[in-house]
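Trainee: Model the structure of this input:
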Amino acid sequence: MRRKFSREFKLEAVKLVRERGVSVAQACRDLDVAESVLRRWMRELAEAPASAFPGHGQMRSEQAEIAALKKEVARLKAERDILKKAAAFFAREST
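Mentor: The predicted structure is shown next:
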């Protein structure tokens, strides 16, 4: 089963390395976290400090935009299908 970590835990783990001078390997041993996971957290925090570790239903702005666009595409496809059916119906009626 995959473990989940809170935003606060991730921030504190990164602080151990960046601010307190603990090595990544030592922090990973102390926290029982894989080194690749801690390094990914460090990279995510460096790239976008405000939106790092969204979790709990929060999305990054890019993910939210993609979700909104997918929703709009689905709505437009439904409208298109309705118009196709209406056009076919009226084409039959006029013949």
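Trainee: hey, let's count contacts and neighbours off CA atoms from now on
Mentor: Noted.
Trainee: Spell out which residues sit in contact with the residue nearest to M42 when sequence neighbours are not counted, please.
Mentor: In space, and not counting its chain neighbours, M42 is closest to V14: 5.8 Å by Cα to Cα, 6 or more residues apart in numbering. Contacts for V14 were tallied using Cα atoms under 8 Å, 6 or more residues apart in numbering; they are 38, 41-42.
Trainee: In helices, which of the residues you listed fall?
Mentor: Among the contacts of V14, DSSP state H puts 38, 41-42 in helices.
Trainee: which residues in this protein form strands?
Mentor: Counting by DSSP state E, the chain forms no strands at all.
Trainee: Before we compare anything, build this one as well:
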Amino acid sequence: MGRKSNRSRRYTEEFERDAVALVRSSGKTVTEVAREIGGSAEGLRNRVKQDTIDRGQGRRES
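Mentor: Next up is the predicted model:
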């Protein structure tokens, strides 16, 4: 009986940047894009949120 690994999958920075760009440009939801690229919606959502903060467009929590 196989067991799922608790280790998260690591993606390259380029892959993550491309995924965030796809969310922003496609008009698709984070969940739709995550399904298409084979990643988790939660992880992609976090990357989009962090990208927004890094661009100075979002709130920073103290």
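Trainee: Fetch the TM-score of the aligned pair.
Mentor: Comparison of the two superposed chains (TM-score structural alignment, normalised by the length of structure 2) gives a TM-score of 0.68, and 49 aligned residues with a Cα RMSD of 1.2 Å.
Trainee: any idea how far R17 of structure 2 is from the aligned partner of A46 of structure 1 in structure 2?
Mentor: The equivalent of A46 of structure 1 in structure 2 is T52 (alignment by TM-score structural alignment). Going from T52 of structure 2 to R17 of structure 2 by Cα to Cα, to the nearest Å gives 12 Å.
Trainee: ok, the counterpart of D30 of structure 1 in structure 2 - contacts?
Mentor: When structure 2 is aligned by TM-score structural alignment, D30 of structure 1 is paired with E36. Neighbour list for E36 of structure 2: empty [criterion: Cα under 8 Å, 6+ apart].
Trainee: Quickly note the distance from E36 of structure 2 to D54 of structure 2.
Mentor: 25 Å.
Trainee: R45 of structure 2 too?
Mentor: Using Cα to Cα, one gets 14 Å for the distance from R45 of structure 2 to D54 of structure 2.
Trainee: So for the two, which sits in the more crowded spot?
Mentor: R45 (17 against 12; other Cα atoms under 10 Å).
Trainee: My guess is the more buried one contacts T29. True?
Mentor: No. Assessed by Cα atoms under 8 Å, R45 of structure 2 is found out of contact with T29, at 9.6 Å.
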